[in-house]
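[1] Output the structure for:
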Amino acid sequence: MRRASTLASSVLSRTLTSTLHDGGALSTIKHRFLLASLYSTTSNTGNSHSRRIFNPFSSSLGVAGALVSAAAAASLSQDVLAKEPPRAELVPKEVVLYQYEACPFCNKVKAYLDYYDIPYKVVEVNPISKKEIKWSDYKKVPILMVDGEQLVDSSAIIDKLGNKIHGKEIVESASDKDDDDEEIKWRRWVDNHLVHVLSPNIYRNTSEALESFDYITSNGNFSFAEKITVKYAGAAAMYFVSKKLKKKYNITDERAALYEAAETWVDALNGREFLGGSKPNLADLAVFGVLRPIRYLRSGRDMVEQTRIGDWYTRMENSVGGSARIKA
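    Next comes the predicted model:
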């Protein structure tokens, strides 16, 4: 039996080595096994599935099972590993994002950059003085500078940058495309509905407004005096702005509107891991991006506790991974 195990180990080693020569890495193979177990089973059955995968020579699998598992890991690589960094020659040399830390549209762009591992620098814009973007005729954020070219409007930024990094000619933006496309439909839903329920929730009372601006000033590059000014003046201003937005978009109950939006998104998934299927598409990245700045604020915690969106959000966190941000 020991000799059989040794032989199986040798065969499996050669199989893995072959996979590595095809462009993988041992850690990648292990990661694929892990993701397969996480994304293909429920939490109760996932643990036993994981044990079967990581103990390929157990009596339940045997030698054949080990080889099948190795082959499955290789074949699952494209479906399980969602991140798809662009070819090195297509990655822009310098990307600079002018943003507000809590801006949902800015975070939508960051989710895209992080997912595709495009290194970028961040310039935090003072929301009161906007001194950091005085050079631009466009006075909103996000502004993305890509090798000296100014891109504006989050959805247009993603469309144009996507065409650049995938080596395609620039085509029409999402706003010009047919709404019958599921991905486009939900990207529009993010811009036209989801973002409008966020501010009334983030700034629904003074304590939550201060919580939000404490997050903003903690992550921004502000002097002590600027932090105090931005935190209290900004929180007060946004508290009143949120009330106007609530009225403008006919929102009677902020939390109910947020919960309804979260449930609407989960319904759209229709049992899929992502709207894109086995990996996120641009709609997944858009929803994740605009929700990311609120996830660990009170409103975001409430949303995850009261709706079914938490599992999808966790999968997105794992797929998007760490930030591609670099020091300015």
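[2] Please make it C-alpha for all contacts and neighbour counts, starting now.
    Fine.
[3] could you pull out the strands for the chain?
    With DSSP state E as the definition, the chain shows strands at residue ranges 95-99, 121-124, 143-146, 149-152.
[4] who wins for proximity to His49 among those?
    Among the strands of the chain, strand 121-124 comes nearest to His49, with 40.8 Å by CA to CA.
[5] contacting residues around that closest one?
    For strand 121-124, contacts defined as CA atoms under 8 Å, 6 or more residues apart in numbering pick out 95-101, 132, 220-221, 325-328.
[6] And the residues you listed, which is closest to Glu89?
    Val95 (14.6 Å).
[7] show me what contacts that closest one?
    When contacts are counted by CA under 8 Å, 6+ apart, Val95 is found next to 119-121, 144-147.
[8] which other residues reach stretch 32-44?
    When contacts are taken as CA under 8 Å, 6+ apart, the neighbours of stretch 32-44 outside the stretch itself are 46-47, 49-50, 53-54, 73, 76-77, 80-81, 273.
[9] swap in stretch 106-115?
    Taking CA under 8 Å, 6+ apart as the criterion, the residues outside stretch 106-115 that touch it are 83-85, 99-101, 119-120, 141-142, 154, 157-158, 282, 285-290, 292-293, 319-325.
[10] that older thread, in PyMOL, how would I select the buried members of the contacts of strand 121-124?
    Those of the contacts of strand 121-124 that meet the burial criterion (16 or more other CA atoms under 10 Å) are gathered into one PyMOL selection, given here:
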select buried, resi 95+96+97+98+99+100+101+220+325
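[11] export the contacts of strand 121-124 to JSON lines and tack on distance to Ile29?
    Listed next are these as JSON lines, based on distance: CA to CA, whole Å:
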{"residue": "Val95", "distance to Ile29": "31"}
{"residue": "Val96", "distance to Ile29": "34"}
{"residue": "Leu97", "distance to Ile29": "34"}
{"residue": "Tyr98", "distance to Ile29": "37"}
{"residue": "Gln99", "distance to Ile29": "37"}
{"residue": "Tyr100", "distance to Ile29": "38"}
{"residue": "Glu101", "distance to Ile29": "35"}
{"residue": "Glu132", "distance to Ile29": "44"}
{"residue": "Gly220", "distance to Ile29": "38"}
{"residue": "Asn221", "distance to Ile29": "40"}
{"residue": "Arg325", "distance to Ile29": "26"}
{"residue": "Ile326", "distance to Ile29": "28"}
{"residue": "Lys327", "distance to Ile29": "31"}
{"residue": "Ala328", "distance to Ile29": "34"}
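[12] and this one, so I can compare the two:
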Amino acid sequence: MRRVNGLATISRALSCGGAATEQWLAQAAFMSTCSSSSSNSHIFSQKPADRLGLSRPSFARGVAGTMLFSVAASPLAQDAHAKEPPRSEKFHYNEVVLYQYEACPFCNKVKAFLDYNNIPYKIVEVNPISKKEIKWSDYKKVPILKVDGEQMVDSSDIIDKLFHRINPDSSICDDGEEKKWCQWVDNHLVHVLSPNIYRTTSEALESFDYITTHGNFSFAERLVAKYAGAAAMYFVSKKLKKKYNITDERAALYEAAEIWVDALKDRHYLGGTKPNLADLSVFGVLRPIRYLKSGKDMVEHTRIGEWYTRMENTVGESARIKE
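    Presented below is the predicted three-dimensional model:
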């Protein structure tokens, strides 16, 4: 019965029309919020960045929220470069806890920032259906970051607050080039990813193989998520492709990768000798797909691989505290 109900809910979500469909597709389009909330207020009246359909209690919205991205486990760089995180003596903390979905790109963006700055953090994996792990919060989406009990929400705002605590005398994305490329990630790069991840039924199933084994699902939920979710997102990706006028998914992905490499202008990073927030934003968004077929194809057919490997080494091993 659970399986049948889950399939029916997903079917209803896909068949609904009007504004509801438009909002759901917008959430499914990975519109992230790298730049500060105020800088994006003129673009969106509501920030869909970390919503991904998570505000509704239905199973389909819960599944979609965690499964728009399929995160492949990337091997830790053995020869990681020594990091010199811009830590501030004014930033003191005892415990940092990230409430997340393993497959959420916005959660991965926050983790990239934490890892690069070598801020140890604990992970609480949230069940996307019951959300029991965040019942204590009025905010029902992820990521949620708690720093010594203080709640921070929305990936963009989380990074903004942490950046200012680490660098109290600096401004986030105050460099025009950095801000431009942070916005490019939000307004372009994220939109070409979903049609690539779910381009074919086999690629959709590849994505859900990871989610169903790493996400916080029961056995019955895993069955529904893998097969119904993969089928649902396969068709949703076709709608997203049409919505954003993408004629060839891979060509759009390769073009985006090449545009980013061109922006580097032969520098190791957009930030020069060290990654800036735009580097971390692009890396955080791409990290979930790097070892999926779409990510492997991207590295094989574009020049982005060298930069990506450099970022992997520079960001280094996860700062996560394993319990």
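[13] quick revisit: distance to Leu210 of the first structure added to the strands of the first structure, as TSV?
    Supplementary listing: the strands of the first structure in TSV, determined by distance: least, CA to CA, whole Å:
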stretch	distance to Leu210 of the first structure
strand 95-99	19
strand 121-124	18
strand 143-146	26
strand 149-152	29
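[14] just the helices in the stretch 51-200 of the first structure please.
    For the stretch 51-200 of the first structure, the helices defined by DSSP state H, counting those that start in this stretch cover 62-75, 77-80, 104-115, 154-165, 182-189, 195-202.
[15] With the second structure overlaid, how far apart is the fourth one on average?
    Same thing as helix 154-165 of the first structure. With mean CA distance after the TM-score superposition for the first structure, helix 154-165 of the first structure departs from the second structure by a mean of 1.3 Å once superposed.
[16] who does that helix touch, helix- and strand-wise?
    Contact analysis of helix 154-165 of the first structure by 3 or more CA pairs under 8 Å, 6 or more residues apart in numbering; DSSP states H and E lists helix 104-115 as its packing neighbours.
[17] Please list which of the contacts of Val95 of the first structure are preserved in the second structure.
    When you map those onto the second structure and apply both residues aligned by TM-score structural alignment, their matches' CA atoms under 8 Å, the shared contacts are 119-121, 144-147.
[18] circling back: can you put the contacts of stretch 32-44 of the first structure in CSV and add distance to Arg204 of the first structure?
    Rendered in CSV, the data for these read as follows (distance: CA to CA, whole Å):
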residue, distance to Arg204 of the first structure
Gly46, 40
Asn47, 41
His49, 44
Ser50, 43
Ile53, 48
Phe54, 48
Ala73, 47
Leu76, 45
Ser77, 44
Val80, 39
Leu81, 39
Glu273, 32
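[19] and those, which are buried?
    Of the members of these, the ones counted as buried by neighbours, 16+ other CA under 10 Å, are 46, 49-50, 53, 73, 77, 80-81, 273.
[20] ok so, going back, the helices of the stretch 51-200 of the first structure: which one's closest to Tyr249 of the first structure?
    With CA to CA, the closest approach to Tyr249 of the first structure among the helices of the stretch 51-200 of the first structure belongs to helix 195-202: 7.4 Å.
[21] For that closest one, give the aligned segment of the second structure as residue numbers.
    The counterpart of helix 195-202 of the first structure in the second structure, using TM-score structural alignment, spans residues 190-197.
[22] Can you check which part of the second structure stretch 234-254 of the first structure sits on?
    Using TM-score structural alignment, stretch 234-254 of the first structure lines up with residues 229-249 of the second structure.
[23] buried stuff in stretch 120-138 of the first structure?
    Along stretch 120-138 of the first structure, the positions that meet the burial threshold by neighbour count (16+ other CA under 10 Å) are 120-126, 133.
[24] Sorry, wrong one. I was asking about stretch 292-301 of the second structure.
    So, applying 16+ other CA under 10 Å, buried residues of stretch 292-301 of the second structure: 292-295, 298-299.
[25] tell me which element the nearest residue to Ile10 of the second structure once chain neighbours are set aside falls in.
    The spatial neighbour of Ile10 of the second structure that comes closest, neighbours along the chain excluded (CA to CA, 6 or more residues apart in numbering), is Ala60 at 4.7 Å. Assigned by DSSP states H and E, Ala60 of the second structure falls within helix 59-67.
[26] so where in the first structure does that helix end up aligned?
    Helix 59-67 of the second structure corresponds to no residues in the first structure, going by TM-score structural alignment.
[27] I'd like to know which elements that helix is packed against.
    Secondary elements touching helix 59-67 of the second structure (3+ CA pairs under 8 Å, 6+ apart): helix 2-15.
[28] Please find the angle between the direction vectors of the helix it packs on and helix 59-67.
    Using axes from the mean of the first three to the mean of the last three CA atoms, to 10 degrees, one finds that helix 2-15 of the second structure and helix 59-67 are set 80 degrees apart in direction.
[29] hang on, the earlier thing: I'd like the buried ones among the contacts of stretch 32-44 of the first structure laid out as TSV, including distance to Asn192 of the first structure.
    Supplementary listing: these in TSV, determined by distance: CA to CA, whole Å:
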residue	distance to Asn192 of the first structure
Gly46	37
His49	41
Ser50	41
Ile53	44
Ala73	40
Ser77	35
Val80	31
Leu81	31
Glu273	24
